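Enquirer: Please find the sequence and the predicted model below.
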Amino acid sequence: MTDRLPPQNIEAEEAILGGIMLDPEAVTRVSDHLVPEAFYITAHKDIYQAALRLHRLGKPTDLLSVINWLADHDLLARIGGRNKLVSLVDRTVSAVNIDALAPLVMEKYLRRQLIKAGNEIVHLGYETETELPIVLDQSEQKVFQVSHQKFCSNTEHNSTINIAAYEQLESSSPIYPTGLYELDNLMVGFEGGTLTIVAGRPSMGKSFIASFLALQMILLHKLPVIIFSLEMTKKQLEYRLWSLISVVGAYKHLGLLPLRCDRIRRHRAGFEPLEEWEFSSIAKIVGIARELPLYINDSRGITVSEIASECRQVKAKEGKLGLVVVDYLQMMAEDSLGNRSYELGDVARGLYKMAGDLDVPVLALSQISRAVEGRQNKRPMMSDLSQSGILEMVADNIILAYRDEYYNPNTEDQGILELIMAKARHGDTGTATVFFDKSYGIIRNLE
């Protein structure tokens, strides 16, 4: 097996390069999906990179231009000299078939990448000192990268980054507002590859906030969401979702009856059995919930690598992921090594890396320390985060939740939830004030 020639198509590579130099407009038809690494012959890779650089600088990719560029960058001799380029053009009749040839070259490249990944997975299998879940996750990542054409080299010349950044202005990679105006004024919205932490003391409404923002991503942007709940079961979350659906504005036209969060529990306990008219409304809510692109995982001992694996599967199925919710960080940080801060740091870094790898926004919930209880002003600060150092470092956004009525029952701020933006890597710090009804888990903008 090791003596076999790796998959390649030299003739197709030569025809593509000849076509690009023969017809300078041809490069626009392959530049978006044919990468330089796909060329099996190193010289061919250098020639194609030269053509791409010229194209991105707005210059022609004809024979003379490519020769001059390679010569100016001391690469002409390495690719075989002027005669190599002339021979490529001489053997090319036209660039008419370049669109069909590019996929052939990419296919051979991906096969080589798959062989490489397979060899790396074999070596991983022999690493018995590495825990099996980690080996399985790394193996899955390698195959996932090949199937999604994600290449190992991430170092690019700024001319490439510059064009990509400009093209992103009209691309399908926007930032998704939450629909809470004051919050969006601070953080703009959720962006792929970012980690947002919502932190607060118990009963501040962290899980309600996460559920509401998850539903907003689905309703406003039609994107799938996956929730990893280490605290509540799937059914408990489902009942909360029903309550939220019953009062959210998007379904007001259906005439749904408001369903309090504790209504199902009271029915199940036999305290207040559901009436027939309530069952009728719940049936409508169930029909709505059934169609939502929402996934829930309630595995109590789930790891970051397992979360990443589940996310990859959902993303492959749905094509895109709008938001990943993790409830909550401290439940994932095992204390087996006697250093909870170290474990929490690993979890936070892992989620941050996963957000970047999958290009998806991650929303993680976190507890804060009891220090606030001893202060006169009990509004949390970033330093109140449990093991705050690493969380402050890796998070793009840190939102601290505070409800004054929890500590001061007679406060004038009844039903007011403060979302304190303590850190906003790409936005502004400040406080977003919203209305919060814990009975239904609904959050609304203040008038």
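Expert: Thanks, I have it.
Enquirer: Going by C-alpha atoms from here, please, whenever you check contacts or count neighbours.
Expert: Noted.
Enquirer: those strands in the stretch 101-250 of the chain, which residues are they?
Expert: Assigned by DSSP state E, counting those that start in this stretch, the strands in the stretch 101-250 of the chain fall at 195-200, 225-229.
Enquirer: Of all the ones you listed, which one comes closest to residue 444?
Expert: strand 195-200 (17.4 Å; CA to CA).
Enquirer: try this one next to it:
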Amino acid sequence: MIENLSAEQSVLGAVFLDANVLDEISFLEERDFHNPVHQQIYKVMKWLDRHEYPVDAVTVTEQYVKFKKTDQLDTTYFIQLAESCPTTANVVHHAKILRSKAIRRRGSEIGNQIADLAREDFETDEEYFSAVEALAAEIRPDEQGRMKSLQETRQSYFDYLLDKSVDYIETGFPQFDGWAKGIYRGDLFVSAGRPSVGKTAKLLQRSLGVAETGPVLIWSQEMDENQLKDRMVSNITGIGYNRIRNKELNPQQFAQIEEAYNRIEKLPIFLQDSSGITIEEVRSTARRFKRKYGDLAMVAVDYLQIMSIPRVKGQTRSEAIGEVTGAAKQLARELKCCFMMLSQMTRDSDKNPKKPTLSELKESGAIEQDADVVEFLWINPDDKEQQGKVVQQFIAKGRNTGLNEFRLLFRGWKQQFVELEKKKRKR
């Protein structure tokens, strides 16, 4: 404890010697100081610096008294702090010691708080998990990135160029993959459409392709896991989906399904059929799977609008959805995977079938802003094929790819999409 106090005094004393060191220790938070008096002194120092006032014994004393009237110190203590630190040379080292000890201190304190949660009455286990995760997240420092010069990052850039690994993952759709290279790690990919257009079938077929690269986690909120498997098996075998769903299978078809399942069970695809999931549940599960299996390829939620999206008082649903999509984007970047989120379109899009616009995303504001890719699946009544239903795939937003359109044949009886040639424009 004496060592902690000495390090805290050394850091504060260095600021009195040269207030510019506040820029070097910007990673240090007020709560990293164990001594409450030192917390307040550091808070005053940062306030003065932020408002471009001098940071010295006189100004700090004056503001300290204003902030903390019940615990008044005279100028003598601040002068002693400055005199206790002969140089600013080691201030960053001492600041890092403070932060490291503070992290462990918070871990111990929050561990006790988590133990206390076990005695509270939560309506569901999920609420308990969320409360635990919220406390655990408080241990982590409030990290702020720092600006780096091109010279500092030269080596990392050329290492990146020489690294043959890529940030994109092929999906098994040749035209799309040939144009976009696939889906990108770190992207929030929103796939939107009206009901019955084939959003879930498209997701499952994509997952079969993506899982060749790495683990895929799928949360389904409307279908149970066997319904999802029915669709996947129908897609692979060509056996009618309704025949599989109604269990009207002859021995040969059953053998085909068993053979198909033997193949797909080797793919790292994981399913969870839970209604009303939260983004916190998705985050904690995805992190756990990354620790166990390494880099994930894709995390997918079917679909956004029926997730459990709590709202604080005065918050609109659109704002609450914004927090979910923002968290999804952060998770994609953190885990270096694609976050595939299915979304509804507004009912107005049914009234006059035409190429959708971003405004037709249901509760669109935050979704449009946070997404790296927005894909619409829609039906053009003028485009028909005898073999099945033609679905238009319109990439309405592509941060890394630009915009494009594809024609897909949806053979709904076997839950399978096939890319079609684009129609030639009439002159």
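Expert: That came through, no problem. Treat the numbers as computed from the prediction; the structure is a model and nothing was measured.
Enquirer: re the thing from before, can I get the strands of the stretch 101-250 of the first structure in TSV with mean neighbour count and distance to residue 373 of the first structure?
Expert: Formatted as TSV, these follow (neighbours: other CA atoms under 10 Å; distance: least, CA to CA, whole Å):
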stretch	mean neighbour count	distance to residue 373 of the first structure
strand 195-200	26	12
strand 225-229	24	26
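Enquirer: and those as JSON lines, adding distance to residue 433 of the first structure?
Expert: Shown next, in JSON lines, are the strands of the stretch 101-250 of the first structure (distance: least, CA to CA, whole Å):
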{"stretch": "strand 195-200", "distance to residue 433 of the first structure": "15"}
{"stretch": "strand 225-229", "distance to residue 433 of the first structure": "25"}
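Enquirer: among the ones you listed, which is nearest residue 292 of the first structure?
Expert: Closest among the strands of the stretch 101-250 of the first structure, using CA to CA: strand 225-229, at 9.1 Å.
Enquirer: Is it correct that residue 12 of the first structure falls within a helix?
Expert: Yes: Residue 12 of the first structure: assigned to a helix according to DSSP: H, G, I helix; E, B strand; the rest coil.
Enquirer: Residue 288 of the second structure corresponds to which position in the first structure?
Expert: The equivalent of residue 288 of the second structure in the first structure is residue 313 (alignment by TM-score structural alignment).
Enquirer: for residue 366 of the second structure, same thing?
Expert: Looks like residue 366 of the second structure aligns to residue 390 there (TM-score structural alignment).
Enquirer: Now whichever helix or strand its match is part of on the second structure. Mean distance?
Expert: Residue 390 of the first structure is part of helix 388-394 when elements are defined by DSSP states H and E. Its matched residues in the second structure lie on average 0.8 Å from helix 388-394 of the first structure after superposition (mean CA distance after the TM-score superposition for the first structure).
Enquirer: so how far is that helix from its chain's centroid?
Expert: 20 Å (CA atoms, centre = their mean, to the nearest Å).
Enquirer: In the lengthiest helix in the second structure, which residues are buried?
Expert: Using DSSP state H to define each element, the second structure has its longest helix at helix 91-117. For helix 91-117 of the second structure, burial by neighbour count (16 or more other CA atoms under 10 Å) applies to 91-92, 94-99, 102-103, 106-107, 110, 114.
Enquirer: cool, stretch 426-445 of the first structure as well?
Expert: 427-436, 438, 440-444.
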